[in-house]
Each structure stands twice: as structure tokens, then as C-alpha cells.
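>>> Pasting a predicted model and its sequence here:
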Amino acid sequence: MVRNSVNKVYRCIRSSFIDQGFNHPFILIEEITHELLKIEKDSYERIIRMMSHEVNNSVGAIGSTLNVVADIFKQDGSNKWEYVLPAIEASFDRCGHLASFISNLAQVIRIPEPTFSLISLNEQARSVYSLTSIECRQRNIELSLSLTDNDQYIHVDGIQFEQVLVNIIKNAYEAIGENGRIKISTHHSPLSIIIEDNGPRISEEAKQKLFTPFFTTKSSGQGIGLMFVREVLTNHRCRFSLSTEEGYTRFKIFFPTADGIYS
């Protein structure tokens, strides 16, 4: 099994046949990306549905009980429960965070089919630049924009695709932390958009697992962002890659033309 940098998976088999008494070896290379992604998606969808059902039922009941207990303590009028109330409030907040975590997981399997329309690639880049520039400025990260002179229109779901780009840039500035550079560039030939940063490089081990469900290199990460990115880009029939080249980590997205061909 071989996985390359553009998220394609191949099965390689070495075999041989006998012809006129001579052994003829050959290597069969078969792409199985689609089959594996379907099996993978079916698996994590079942897990997420089960988790959502169990956790939401428990969290709802626990949250209601904590509210009742907190109200009883507050109405008591004495100060003997003061030390307990902060713990109850923290537990209630924790229930909310857990419900939010499960909700974020569930959103990955509820991504609707894209509603395609023609959108300017440069305008999409400008919009994402505006959305993320404040956060970058607060981190002292230089966010720059380089647009192709020959603007092109891409056939995408504008809302979904904008969220994809925001997630990619968010990953970039979180990886950098502070004091770095992020560049958004659009290209005419091939028709593509590239987001690059000078943050930590991606290790070879991580590269093989980048788009695996729930895999993350962040200590507090959930491994959901790249799942969403992969699902949306796959639904858009875009080719994409994430790798470190020449000291920069680059996320490249290539768009098919109207006839399905990549320029």
C-alpha cells in the first residue's frame, strides 16, 4: 500500500507468469483511493452517530441536574455551599464543551452536497484574506496576497469552499504561533490556489496520516478540520496536497476545468 503526497492510495502487487518456460515478473499498480475513502467514511460515520447518541443523552441529563442542584444551593441562603458552586459551574461548562465537541464531529458527516456556482478565484482569495487578517495581525504574522493577473472563475460552492480556505489558514497560523508569514496566491496555469507558511515542517510520519480521520498534531486538536477539508475538496473533484517544500508548508488546491480536466 502506497500513499502519495496528493492523498492518493495505491495497491502494488508483484507477481509473475510463465510463458514458453520462462518466468516473466510484473508489477500491478491499482489506485484504490475511492474504495478506501468510502470504507473509512462509513466506519467513522457509524462511530460518530453512536457517540452522538450516547453523549448527548448523558450530557443533557447531567446538565439539567447540575442546574437544579445549583439553584437549590443558591436558594439555601447560607454560605456553606459557596465552595461547591464553582465546581458545579465548571462541570456545567464542561458538559457544554463536550456537547460542542460532539456537534463538531457530527457536522463532518452532515456536509451537504455542494451547490455549485461560478465564483471569481481572486475574489474568493480576497474574502478569505479579510476574514483571517485580524487574527494574523494579533499574532504578528504577516499575511500576504498574490493574485494572478488573469482572473479565473471556479465552479464551487462558495460557502463551503470559503470555509475550507479559512480552516487551512487557521491551521497555518496555529502551527506558527507567533511571528511568521502566510501567503495566499492564485494561479492561472495550472488553475489553483496555494496557501503557504513558514511554520514547522510536516514530518514524513505525519504526512502519511494527515487526512486520516481524527489525526492531529495539536495537543488540544480534534482532528476534524482536515476531515472537513478533505470531504469538501473531494466533493468538488479538486486535487490537493499538503507538504513541506523548501522551508515552506504548502497546501495546494487544483481545480478541474468545465470538462473535468486539470489545466
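Structure's in. What do you need?

>>> C-alpha only now, for contacts and for neighbours.
Noted.

>>> elements contacting whichever helix in the chain runs longest?
In the chain, ranked by residue count with DSSP state H as the criterion, the top helix is helix 33-75. Judged by 3 or more Cα pairs under 8 Å, 6 or more residues apart in numbering; DSSP states H and E, helix 33-75 is in contact with helix 85-108.

>>> I'd like the next helix or strand past the helix it packs on.
As assigned by DSSP states H and E, the chain's next helix or strand after helix 85-108 is strand 117-120.

>>> returning to what we had before: angle of the longest helix of the chain against helix 85-108?
160 degrees (axes from the mean of the first three to the mean of the last three Cα atoms, to 10 degrees).

>>> by contact count, what packs against the one helix or strand residue 12 maps to?
According to DSSP H and E, residue 12 maps onto strand 9-19. With contacts taken as 3+ Cα pairs under 8 Å, 6+ apart, strand 9-19 sits against strand 2-3, strand 22-31.

>>> for it, which positions count as buried?
For strand 9-19, a neighbour-count test (16 or more other Cα atoms under 10 Å) marks 9, 10 as buried.

>>> Let me know the angle separating that strand from helix 33-75.
Using the same axes, to 10 degrees: strand 9-19 against helix 33-75 is 150 degrees.

>>> Give me the contacts around strand 9-19.
Applying Cα atoms under 8 Å, 6 or more residues apart in numbering, the contact partners of strand 9-19 are 1-3, 23-33.

>>> what sits against the residue nearest the centre of the chain?
For the chain, the residue nearest the mean C-alpha position is residue 226 (1.8 Å; Cα atoms, centre = their mean). Neighbouring residues of residue 226 by Cα under 8 Å, 6+ apart: 167, 210, 211.

>>> Use this one as the comparison:
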Amino acid sequence: MKLRTKYIFFVVTLHLVTLVLSYFIFSANKIFFIISEVFVIISIVVSIQLYRQLIRPLKLLMQGVDAIRDRDFNVKFLFTGKHEMDELIRVYNHMIDELRKERTRQEQQHFFLEKLIHTSPTGIIILDYNGHIQQINPKAKQLLAVDAGVHDLPLSNALSQYIYLLKSGETITVKPDGVNTYKLQKSHFIDRGFPRHFIMIEELTAEILAAEKHVYGKVIRMMAHEVNNTIGPVNSIIQSTLQAVPLSIPLKDALQVALDRNQNLNLFMRNFADLVKLPQVNKKQVDLHKLVKDVCILMKMKSEEHEVELIIAIPEKPFYISADEQQLEQALINIVKNAIEAVEEKGRVTFTLNGRQLIITDTGKGITTPQQELLFTPFFSTKKDGQGIGLMLVREILVNHGFEFSLKTVAERQTEFVINFG
């Protein structure tokens, strides 16, 4: 029963009882009876006034409660001129003003955070209480190759596998495809008293490549300077000695070997110097099918030496891409050379197209997990006498073109070098 109903019931009952008692007590004395009736009437009037003064604030309070329940913070009340009522209205209006300001501030903060998450260059994934994806920003979608509305990360994505293994508060740096480097961080925040996790994916590839290039470029220039300063005079002395002084055959052969070795060392340093001084990319329309065919012709003798078959499984029609033909040809030569050398016995190197992706597959022994993490690292090579120049050159050329690429073993005897021309 509502308070208003209780009040009315109490007042009506009280006055009815009073009227009945007045009738029985003062019925013999009409003057006292009339006086008692007047008091009852006055009491009724006072009760009505009290009702209005007590119930109106309650009505206002209920209207305010309804407005707050509906999250309508624009409802305010006018002052009535009555002290108690005005004090209540003043407190309520102040509370509504503060609530409205707080809601506006929270909405602005929420909008700012949404905008910040959406435009962030860092991939951000916000999980719900059950660990499913509730929100994922565009950068994370791009890195993980997922669409909007996805609830769980695809296990087929190498980066997703590392994310699933992340523990709260943990930060790791991974190189899932041997090319791109990512920093993964998992943390949590409290939402309604319960923890919710979020994951941040920061792509470090560009920064690391730039830092590596700066460092090894400086080292190579210093080495080239010192080697050239040494080799020139030494070669001059050896050549003069060979021409001017009668020497025994063994000594003459030894000096010739030293001279040849110096020439090889000079060529070795020139290769490194060329890596640092790659010319600006000059893009134009290039027929990829023709380019692959030309590369296979160039590498035919080497493939026959290793008994490796080069297979072009690309449609016999022009497929144009925007690239620097000479640089891309050099990159493909290095890729094919590595693929041929990776095949230890009779095998195949196959060229296929998947959309705008060129896939070069070899049947070699594959790449181990430790090797995968070191691929494209300066001076790293899986070959015994390798210099680590080939993949570095490939990386520089493809990065300068803006092409995405990866090198990994996808199955036994199936290693793929994928170039995405966008």
C-alpha cells in the first residue's frame, strides 16, 4: 500500500470515528455537538493542507526518480517559495546538474577512447568476460586478417597462436613469419567489479628494419673503407713483385693466390656496399609472367646442376604489376637461387599465382623454428659458406617496393616464399 493511500485511509477513518463519537457523546447538547463538528471540519481542512504539503514533495521526488531511471538529466524543478520544499528542490537540481555534467564528461571520454582505439596504429583487441572478442580495431583486423564481428581469433593465423598463449601482464616480442616483428602485450582492467582483458599488438618491423639498416650500413661502409685502403697497396706490391722479381714457381703461385684472394675480398665488400646503396625504386608496369620466365631461363643452368626442375604454373597471359623491373628481377634471382640450393636432392621449384600473390614453392628440407626467427636478419645464413647477403637484398628490395612478403615451411617438403603485390 502506498504512503498516500495509507495517509488518506488514516485521516478518513479518524474523522469518521470522531464524527460518530461526537454524535453519541454530544447529541443531547447541540451546542457542543456543533462545536465538535466545526473542529472536525477544521481538522479535515488541515489534513488536506498537510496532505498537499507532504505528498507534493513525494510526487516531485518520484518524478525525479523516474527521470533518473530514464537517464533524463534535463528535468529540473522550479522553486515554490516554501523553505523546506525549496531546499529539497535545490538539492535535487544540484544533483541533476552534476549528473548531467558527469554523463557529458563520460560520453566525451568514451567517444575519445573509441576514436583513439579506432585510429590507433597499434592493434587493440578487447575481450568480454568469457575471453571472446568484444571489440577489435582496424589495425588488429589488418594484422590478424579477420573481419568485423568475429568472436574468436583464427588458429590458422600464426600471430593468433602466440596471442592465445599470452598470460595477463605478459609482454613478448615475436617474429611469426620470419619477416615481421610484433610486440604482444596482454593486460586487464576492472569492469563492474570483474576483470576484463585486452591485447595490444604493436608492429615493430619498420623500426627494426630501419635500425638494422642504419647499423649494418655504417659497419659495411667502415669495413669497405678499411679493406679498400688495404687491398689497393697490397695488390700493387704483389703485382710489382710478380713482374719485377724472378721468383720460384711455388712462391709465384702463392703470390697469385694471395692476389686472387684480395680480388675476391674486394668483390665481397662491393656486394655489401651495393646492398647499402640500392637505387631509388623506379616503378613501371611489369609483366610478371614474362619476368618469372626470364628468371627461370637465367637460373636454368644452376637448376640443372642441382637436378631441380623449375615449374611455371602461371597462366600464359600478361599479369601486370607496378615495380622496378631490374630490382625485382634481382630479388627473384636470389629467391630462386636459395630455393634451388635448399633442395638437397632431385626436387622442384614451382611458381604459382594466388590473386595478386606470387608463391615460389620448393621441395627442400624446410626451415626450422630457430631459423625462422632469424630469417632476413643481417648476415644470417643457413648455408655453411653463406654471407647472409641474398635475403637481406631481397628484403630491402621488397620493403622499398612496399610489397608484403613471407618465407616459411607450411608442410613437409613445402617451403613457400610469398610476395603480395597488393
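Okay, I see it. Since the structure is predicted, the reported quantities are computational estimates derived from the model, not experimental observations.

>>> sorry, back to before: checking the residue nearest to the centre of structure 1 next. Helix, strand or coil?
helix (DSSP: H, G, I helix; E, B strand; the rest coil).

>>> cool, and the one 3 residues further on?
Residue 229 of structure 1 falls in the helix class when you classify it by three-state DSSP.

>>> was I right about residue 394 of structure 2 contacting residue 333?
No - contact between residue 394 of structure 2 and residue 333 fails when scored by Cα atoms under 8 Å: they sit 9.2 Å apart.

>>> between the contacts of strand 9-19 of structure 1, which is nearest residue 218 of structure 1?
Checking those against residue 218 of structure 1 by Cα to Cα gives residue 3 as the nearest, at 22.3 Å.

>>> what's the burial count for the closest residue to residue 213 of structure 1 other than its chain neighbours?
Excluding its sequence neighbours, the residue lying closest to residue 213 of structure 1 (Cα to Cα, 6 or more residues apart in numbering) is residue 227, at 5.8 Å. Residue 227 of structure 1 has 19 neighbours, counted by other Cα atoms under 10 Å.

>>> which residue lines up with residue 227 of structure 1 in structure 2?
Residue 227 of structure 1 maps onto residue 392 in structure 2 when the alignment is built from TM-score structural alignment.

>>> I'd assumed residue 381 was in contact with its match.
No - with contacts counted by Cα under 8 Å, residue 392 of structure 2 stays clear of residue 381, the gap being 9.9 Å.

>>> Please say which position in structure 2 residue 152 of structure 1 maps to.
Using TM-score structural alignment, the partner of residue 152 of structure 1 in structure 2 is residue 319.

>>> show me what contacts that match?
Contact analysis of residue 319 of structure 2 by Cα under 8 Å, 6+ apart lists 286, 287, 288, 289.

>>> What's the match for residue 115 of structure 1 in structure 2?
Aligned counterpart of residue 115 of structure 1 in structure 2: residue 282 (TM-score structural alignment).

>>> ditto for residue 42 of structure 1
Match for residue 42 of structure 1 (TM-score structural alignment): residue 214.

>>> Could you measure from its match over to residue 208 of structure 2?
For residue 214 of structure 2, the distance to residue 208 of structure 2 (Cα to Cα, to the nearest Å) stands at 10 Å.

>>> And the contacts of stretch 122-132 of structure 1?
Applying Cα under 8 Å, 6+ apart, the contact partners of stretch 122-132 of structure 1 are 143, 145, 147-148, 151-152, 158, 162, 165-166, 169-170, 184-186.

>>> quick one: contacts for the residue nearest to residue 213 of structure 1?
Residue 227 of structure 1 touches 108, 211, 212, 213, 214, counting by Cα under 8 Å, 6+ apart.

>>> if we can go back for a sec, what would the contacts of residue 226 of structure 1 look like in TSV with neighbour count and secondary structure?
Converted to TSV, the contacts of residue 226 of structure 1 look like this (neighbours: other Cα atoms under 10 Å; DSSP: H, G, I helix; E, B strand; the rest coil):
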residue	neighbour count	secondary structure
167	16	helix
210	21	coil
211	21	coil
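
>>> mind listing what's buried in stretch 372-392 of structure 2?
Buried residues in stretch 372-392 of structure 2, counted by 16+ other Cα under 10 Å: 372-381, 387-392.

>>> Same check on stretch 254-263 of structure 2?
Of the residues in stretch 254-263 of structure 2, 255, 256, 259, 262 count as buried by neighbour count, 16+ other Cα under 10 Å.

>>> cool, stretch 399-416 of structure 2 as well?
401, 404, 405, 406, 407, 408, 409, 413, 414, 415, 416.

>>> Quick check: the two most widely separated of those?
Using Cα to Cα, the two most remote members of the buried residues of stretch 399-416 of structure 2 are 401 and 413, lying 29.5 Å apart.

>>> just to revisit the earlier point, please identify the most buried of the helices and strands packed on strand 9-19 of structure 1.
Stretch with highest mean neighbour count among the helices and strands packed on strand 9-19 of structure 1: strand 2-3 (a mean of 13; mean count of other Cα atoms under 10 Å).

>>> In structure 2, which residue range corresponds to that one?
Using TM-score structural alignment, the residues of structure 2 aligned to strand 2-3 of structure 1 are 174-175.

>>> Relative to the whole chain's centre, how far out is the matching stretch?
Offset of stretch 174-175 of structure 2 from its chain centre (Cα atoms, centre = their mean, to the nearest Å): 14 Å.

>>> Stretch 187-205 of structure 1 too?
Averaged C-alpha coordinates place stretch 187-205 of structure 1 at 15 Å from its chain's average position (Cα atoms, centre = their mean).

>>> What lies in contact with it?
Applying Cα under 8 Å, 6+ apart, the external contacts of stretch 187-205 of structure 1 come out as 147-148, 150-152, 168-169, 172-173, 175-176, 180-186, 243-244, 247-256, 262-263.
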